[in-house]
Structures are given as C-alpha cells and as structure tokens.
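pasting a predicted model and its sequence here:
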Amino acid sequence: MPESAALARSPERSNTPLDDSADAPIARDVCRGIMRLFARNGIWCLPEMPLRNGRRADLMGVDAKGRVVIVEVKVQRGDLLGDGKWPDYLDHCDRFFWGVPPGLDRSPLDSEDYRPDCCGVIVADGYDAEILRPAPLNPLAAARRKVEIERLSRTALRRLTVAADPECAPWGTGDIA
C-alpha cells in the first residue's frame, strides 16, 4: 500500500501541504523531488512528521551521521509570506530547509525575516531537486537529537505497520508495559 494511503487513514493527518487542497499536487511533487535528492545523499525522510511543540514538519529526515533535517514546503507566495510558525521548527533539527517549486518567487527567503544565515533553500519538482542554498549545521544537543530520532523512528514504524495492516490504526501509540 502506498505511503499516501497510509497517511490518509492516519490519526496524525491534518491540513498540511500534502492534503487534498488545490496546491496539494504541487506540494507532493516538491516533496517527491526533495526525497529523491535526499535519498541519493543518504538522507531518509518522513512526510508530515508531528513535532512535540504541536507543529508538523512537511519533511523530516535523518542523514547518515544521525543529523536531523527538516524541510518546510511552500508552493504559494502568500503562504510563504504568511508563515510565522517556521522558527518553531529550528529547535527540532540540525539543518532547516525551505522547499519550493521552480516558479515560486524566492526573493523573500533572502530577507533577514527568513534568516538565510540558518535556513537552506531547495527547489524541486516531481522528478528531482537542487539545493540552491545549503543549510548551515546548527547542532542539536545530543539528548534532544536522540528524542527527535526516536520519535521519527516510532512514527515511521507505526505508519508502515498501519500500511501493512490497517486494522492496527486505532491501537496504541504508547509503550508496551
């Protein structure tokens, strides 16, 4: 069963760039291109990853060195300009990127409001992606990184389990006693 089918039934699902809005096909393409780029570079991602602060990362992944990467996808200029929540992601990753489609005006991402000193930029379509500005490394504390990677792992494993057996969906999100 494809990942999107598992996400459709997931209790974690909410209004995100990968939902059924008019921009969803573009957002899915951007995510797909970024995931291909990352996969070629040993970074494995999960879409729509809920964070402990109540936010949701459009893509969250881990590289071969155990560093956490978050990508916030924006496909419309208005959505980009109206997003005030993105700084909340910085406490949950070692690297942060903006992911945008080729036609989007990226000039706001160069302004101080979008902190180009700590945010990378990736342009992507449904086939590939290119890093236009690398994201600098802002290392998480080791304990925080461990928590983030464990949460990412459990979420990914839960989604795989539900994809394999949808009847598991309503069951425990906690620990086995």
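Received, thanks.

C-alpha from now on. contacts and neighbour counts both.
Noted.

strands of the protein, residue ranges please.
For the chain, the strands defined by DSSP state E occupy 44-50, 56-62, 68-73, 95-100, 119-124, 129-133.

the fifth one: how far from the chain's middle?
Translated: strand 119-124. Strand 119-124 has its C-alpha centroid displaced from the chain centroid by 12 Å (CA atoms, centre = their mean, to the nearest Å).

mind giving me the packing neighbours of it?
Judged by 3 or more CA pairs under 8 Å, 6 or more residues apart in numbering; DSSP states H and E, strand 119-124 is in contact with helix 24-40, strand 95-100, strand 129-133.

repeat that with 10 Å
Packing partners of strand 119-124 (3 or more CA pairs under 10 Å, 6 or more residues apart in numbering; DSSP states H and E): helix 24-40, strand 68-73, strand 95-100, strand 129-133.

return the set of buried residues in the first one.
When you say that, I think you mean helix 24-40. Within helix 24-40, the residues that count as buried by 16 or more other CA atoms under 10 Å are 25-38.

not counting its own residues, what contacts it?
Contact partners of helix 24-40, identified using CA atoms under 10 Å, 6 or more residues apart in numbering, comprise 4, 16-19, 21, 41-47, 58-63, 69, 71-76, 99-102, 122-131.

what's the PyMOL line that selects buried ones from these?
To isolate the buried members of those in PyMOL, using 16+ other CA under 10 Å:
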select buried, resi 16+17+18+19+43+44+45+46+47+58+59+60+61+62+69+71+72+73+74+75+76+99+100+101+122+123+124+125+126+128+129+130+131
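
another structure for you, compare them:
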Amino acid sequence: MDTLDPSLPLMPGFRLARGVARAMRSFDFVTVEEFVPEAGLRVDVMALGPKGELWVIECKSGRADYLTDRKWQGYLGYCDRFFWAVDADFPVELLPDETGLIIADAYDAEILRMGPELALPPARRKAMTLKFARHAALRLQALRDPGSVLPGAAL
C-alpha cells in the first residue's frame, strides 16, 4: 500500500471519493461529495460534465459496505450514469453488471466499465443542475467565510 498524505482522512470511502474527483477532472467533470438529491438520499460523489450530464458515483470500501447499501437504486432517477468506485482489492463480481465500475485510490481512478446511459428527463436535469450549483456555491462560501452560512443550510 502506498504512503498516504497524513492530511487525508483515514476513512477509505473519503479516500476513494478524492481519487474519483481527481479523475473526473481529467474528463472535464466537476464534482460535489456527499450530495443530497432529495431527503433521505446522499450520494458519495455527484459529477457534472461539460455537456450537463450528471453522474452518480458510489464509493464502497469493502464487501460489508456494499452489502449493507440498500439505497443505491434510488439514485438512478437522479443521474445519466451510475458507477461504483472501489479499490483494487474489492470483489467486483458482487457489483451488478448493468452499472458502471471505477477502480480508485486516494490519488486517481480509472473507469473500467461505463455505466449505461439513463438519460434524465429535462425537468429533473434542470432541477439537479441547479441544486448542484447551489450546493457547490454554499460549500465554497462556508469554506471562505464559515460564519456566513446559516445553520441548517443544505451543505
């Protein structure tokens, strides 16, 4: 295993998300982590592409993490493509063939299997893109001026 930067969070899912976000930039996608498309759902990484496409990437740190995930199919109505991001040691045979597959670590990621296109309806795409933009702006504002974001604001 490679030596990790001590400033990186120790939780494997966060490290996978970091590598995924870095890789998405190489495809000209921007990302938001821990994005809530609607109450009760929280995706690990939402990626917005240069043509407005929305991808959901769920990071799974191991077999138990995947087997206890009961919400992933609910994410399909909020994206154009769905992917699992796992590390090189993950038993990928557990993952459904009809989903995308990304192998990641804390520094990078590689798409091994493209998720099928789900094509969001235009009204849902507009709503999710607006929510993505507002979420990203609130995160940036909270980072730059922590006291400016009201308690309870959706970050």
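Here it is on my side, so go on. Model, not experiment: these values are computed from the prediction.

between the helices and strands packed on strand 119-124 of the first structure, which gets nearest to Arg145 of the first structure?
Proximity to Arg145 of the first structure (CA to CA) singles out strand 68-73 among these, at 7.1 Å.

and the angle from the closest one to strand 119-124?
In terms of direction (axes from the mean of the first three to the mean of the last three CA atoms, to 10 degrees), strand 68-73 of the first structure departs from strand 119-124 by 60 degrees.

the second structure: matching residues for strand 68-73 of the first structure?
The alignment of strand 68-73 of the first structure onto the second structure (TM-score structural alignment) spans residues 54-59.

how big is the offset of that stretch relative to the first structure?
For stretch 54-59 of the second structure, the mean deviation from the first structure after alignment is 0.6 Å (mean CA distance after the TM-score superposition for the first structure).

nearest residue to Leu118 of the second structure other than its sequence neighbours?
In space, and not counting its chain neighbours, Leu118 of the second structure is closest to Asp80: 4.7 Å by CA to CA, 6 or more residues apart in numbering.

same check on Asp108 of the second structure?
With sequence-adjacent residues excluded and distances taken as CA to CA, 6+ apart, Asp108 of the second structure is closest to Gly19, at 4.0 Å.

need the counterpart of the one you found in the first structure.
When the first structure is aligned by TM-score structural alignment, Gly19 of the second structure is paired with Gly33.

adding distance to Asp83 of the first structure, write the buried residues of helix 24-40 of the first structure out as CSV.
Putting the buried residues of helix 24-40 of the first structure into CSV (distance: CA to CA, whole Å) gives the following:
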residue, distance to Asp83 of the first structure
Pro25, 20
Ile26, 18
Ala27, 16
Arg28, 19
Asp29, 20
Val30, 18
Cys31, 18
Arg32, 22
Gly33, 22
Ile34, 20
Met35, 23
Arg36, 26
Leu37, 25
Phe38, 24
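
what's the closest of the residues you listed to Ala8 of the first structure?
Arg28 (13.7 Å).

that closest one and Arg151 of the first structure, how far apart?
23 Å (CA to CA, to the nearest Å).

which helix is the longest one in the second structure?
helix 122-144 (DSSP state H).

can you pull the buried residues of it?
Applying a neighbour-count criterion of 16+ other CA under 10 Å, one finds 125, 128-129, 131-132, 135-136, 138-139 buried in helix 122-144 of the second structure.

now it on the first structure. Mean distance?
Helix 122-144 of the second structure, aligned to the first structure and superposed, deviates on average by 0.5 Å (mean CA distance after the TM-score superposition for the first structure).

ok so, going back, just send the strands of the first structure back as JSON lines, with distance to Ala169 of the first structure too.
What follows is those, written out as JSON lines (distance: least, CA to CA, whole Å):
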{"stretch": "strand 44-50", "distance to Ala169 of the first structure": "16"}
{"stretch": "strand 56-62", "distance to Ala169 of the first structure": "20"}
{"stretch": "strand 68-73", "distance to Ala169 of the first structure": "26"}
{"stretch": "strand 95-100", "distance to Ala169 of the first structure": "30"}
{"stretch": "strand 119-124", "distance to Ala169 of the first structure": "32"}
{"stretch": "strand 129-133", "distance to Ala169 of the first structure": "33"}
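
wait, which of the ones you listed is closest to Gly82 of the first structure?
Closest to Gly82 of the first structure of the strands of the first structure, according to CA to CA: strand 68-73, at 13.1 Å.

of all residues in the second structure, which one is nearest the centre?
Against the mean C-alpha coordinate of the second structure, by CA atoms, centre = their mean, the closest residue is Val45 at 1.2 Å.

in contact with it, which residues?
14, 16-18, 20-21, 30-36, 55-59, 83, 85.

same check, this time on Gly49 of the second structure
Per CA under 10 Å, 6+ apart, neighbours of Gly49 of the second structure: 24-25, 27-31, 55.
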